[in-house]
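**Student:** Sequence and predicted structure below; questions after.
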Amino acid sequence: MNKYLRTLVIAPMTTSSKNYPTRIEVKHDNKIGWIVLDQIRTIDKGRFVKPLGRLSKPEIKELKAIIK
């Protein structure tokens, strides 16, 4: 979907969070952070600066299970 539209569907990240069931803990830049799946939103591609990295296969599997 993100490939064909002028918008992107994103899940924000945070460095401080409680252990909610809709948040996935990830390591980024040698810090622990969380992907906040309870705040998925759509943004214009013009607001997107750069990707922060890529998720591992286990992280992707966990993300899909939570969204499902």
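**Tutor:** Thanks, I have it.
**Student:** all contacts plus neighbour counts: C-alpha atoms, from now on.
**Tutor:** Will do.
**Student:** Quick one: the strands in this structure, in order.
**Tutor:** Here the chain has its strands, by DSSP state E, at 7-10, 13-14, 23-28, 31-36, 41-44.
**Student:** another structure for you, compare them:
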Amino acid sequence: MDKDFDKWNTEKKTVDAKVVNRELFFYAREIWWCSAGLNIGVEVNGKHENFERPMLIVKKFNADMVWALPLTTQGQNNKYYYKLDHEDMKSWVILSQIKTISTKRFLRKVGSISLSDFKEVILRLQKFLKIENPLAGGFLGGRSH
């Protein structure tokens, strides 16, 4: 399937021109439909007219920026996915695709995940982020940058 990058570029200009709504309240644990766009290679794409995808807010930095994880209905049973049973929708959080996104991408709120699911997502992310000492064991490919 060919990607219509020209169409996404037009939509991206609209998203970028949005003014962040300072009265829009959002929090970690919430799922929002976001303009995820068309991306490169294995990066998760948005779908439909707005190139949208549901995303879980992992961390709110300020009114303009969050860390978010994309959701999919095409999950896999491995360490890179965490299965949610959110209301009537079965979906998986794609742990390996954490992104820093602008809140200009927010379209509409879906709801919130349970505190227990959120804790598990955070624990799994922490495991991914544990990076061994970069100077030990050839982490830098044998070079001493």
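**Tutor:** In hand now; what should we look at? Just so it is clear, the model here is predicted, and its values are computed rather than measured.
**Student:** Which single helix of the second structure contains the most residues?
**Tutor:** As assigned by DSSP state H, the longest helix anywhere in the second structure is helix 115-129.
**Student:** right, and the strands of the first structure - which one's nearest K61 of the first structure?
**Tutor:** The closest of the strands of the first structure to K61 of the first structure is strand 23-28. By CA to CA, the value is 10.8 Å.
**Student:** Over in the second structure, find the residue span that closest one aligns onto.
**Tutor:** Strand 23-28 of the first structure corresponds to residues 81-86 of the second structure when matched by TM-score structural alignment.
**Student:** what's in contact with the longest helix of the second structure?
**Tutor:** The contact list for helix 115-129 of the second structure (CA atoms under 8 Å, 6 or more residues apart in numbering) reads 29, 58, 82, 84, 95.
**Student:** Taking the centroid of the first structure, which residue is nearest it?
**Tutor:** A11 (3.8 Å; CA atoms, centre = their mean).
**Student:** Name the nearest residue to that residue, ignoring sequence neighbours.
**Tutor:** I40 (4.5 Å; CA to CA, 6 or more residues apart in numbering).
**Student:** Next, find the distance separating the counterpart of R6 of the first structure in the second structure from Q97 of the second structure.
**Tutor:** Aligned by TM-score structural alignment, R6 of the first structure pairs with D64 of the second structure. The gap separating D64 of the second structure from Q97 of the second structure is 20 Å, by CA to CA, to the nearest Å.
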